[in-house]
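A.B. asks: coords please:
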Amino acid sequence: MNAIVKRSTDTSTIKWGASVIQIFGYGATAFGLAPLNMYLFLIGLIGWLIVGWRWNDMAMTIIHLVALAAMVIGLALA
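C.D. replies: The predicted structure is shown next:
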């Protein structure tokens, strides 16, 4: 039981951390702080990818995998 509660708490921490980081990414975009905004979005995407995987949510996992691939390709070509 404690392992389930700990995993749920860990996932919630990742979820909120990723959300806050992505909000900072939006702020960095608003202030023209490129490429910092892209790196913040990348960290947030990875966080949400982990959350989707832990929740066994295939739709969330796939959308964040596709977004992650697009971000990595975009950063590599920039």
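A.B. asks: alpha carbons only for contacts and neighbour counts from here, please
C.D. replies: Will do.
A.B. asks: so how far is the lengthiest helix in the chain off the chain centroid?
C.D. replies: In the chain, with assignment by DSSP state H, the single longest helix is helix 2-30. Relative to the centre of its chain, helix 2-30 is centred 8 Å away, using Cα atoms, centre = their mean, to the nearest Å.
A.B. asks: That one: which residues count as buried?
C.D. replies: By neighbour count on 16 or more other Cα atoms under 10 Å, the buried set for helix 2-30 is 11, 14-15, 17-19, 21-26, 28-29.
A.B. asks: Also this sequence, please, to line up against the first:
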Amino acid sequence: MPLALLVLIAVLALLIISALLAALFTVLIRHNPALFGGPQSWKRAALISLALVGFIWLLMLINTLFVVLVALLLGV
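C.D. replies: Reported below is the predicted structural model:
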């Protein structure tokens, strides 16, 4: 399997996971706003959601670099 295909699969998988987690987090905020200080704290909830997605993107970058490193070590 070519290296570019492995990287593409890893990136797409983490994009899907981050989209699902952001959707899950949004549903959690909508159905239980008391977790974030009530319905008036939408700004705080939005910042937490952005931080979560940013963290997932950081994990995606680390995972992509790991896949590239493993592929290079295996000689793919």
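A.B. asks: TM-score of the superposed pair?
C.D. replies: After superposition, the two chains reach a TM-score of 0.49 (TM-score structural alignment, normalised by the length of structure 2), with 50 aligned residues with a Cα RMSD of 2.8 Å.
A.B. asks: ok, back up a step: residues making contact with the helix or strand just after the longest helix of structure 1?
C.D. replies: With elements assigned by DSSP states H and E, the helix or strand that comes after helix 2-30 of structure 1 is helix 36-54. Here helix 36-54 of structure 1 makes contact (Cα atoms under 8 Å, 6 or more residues apart in numbering) with 11, 14-15, 17-19, 21-22, 24-29, 58-61, 64-65, 67-68, 71, 75.
A.B. asks: Check the spacing between L3 of structure 2 and V67 of structure 2 real quick.
C.D. replies: 9 Å (Cα to Cα, to the nearest Å).
A.B. asks: re the thing from before, mind putting the buried residues of helix 2-30 of structure 1 into TSV with distance to A3 of structure 1?
C.D. replies: Converted to TSV, the buried residues of helix 2-30 of structure 1 look like this (distance: Cα to Cα, whole Å):
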residue	distance to A3 of structure 1
T11	12
I14	16
K15	18
G17	21
A18	22
S19	24
I21	27
Q22	28
I23	30
F24	31
G25	32
Y26	34
A28	37
T29	38
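A.B. asks: Nearest to N2 of structure 1 among these?
C.D. replies: T11 (14.1 Å; Cα to Cα).
A.B. asks: list the contacts for that closest one?
C.D. replies: Here T11 of structure 1 is in contact with 51, 54 (Cα under 8 Å, 6+ apart).
A.B. asks: Since that was my last question, I'll sign off now.
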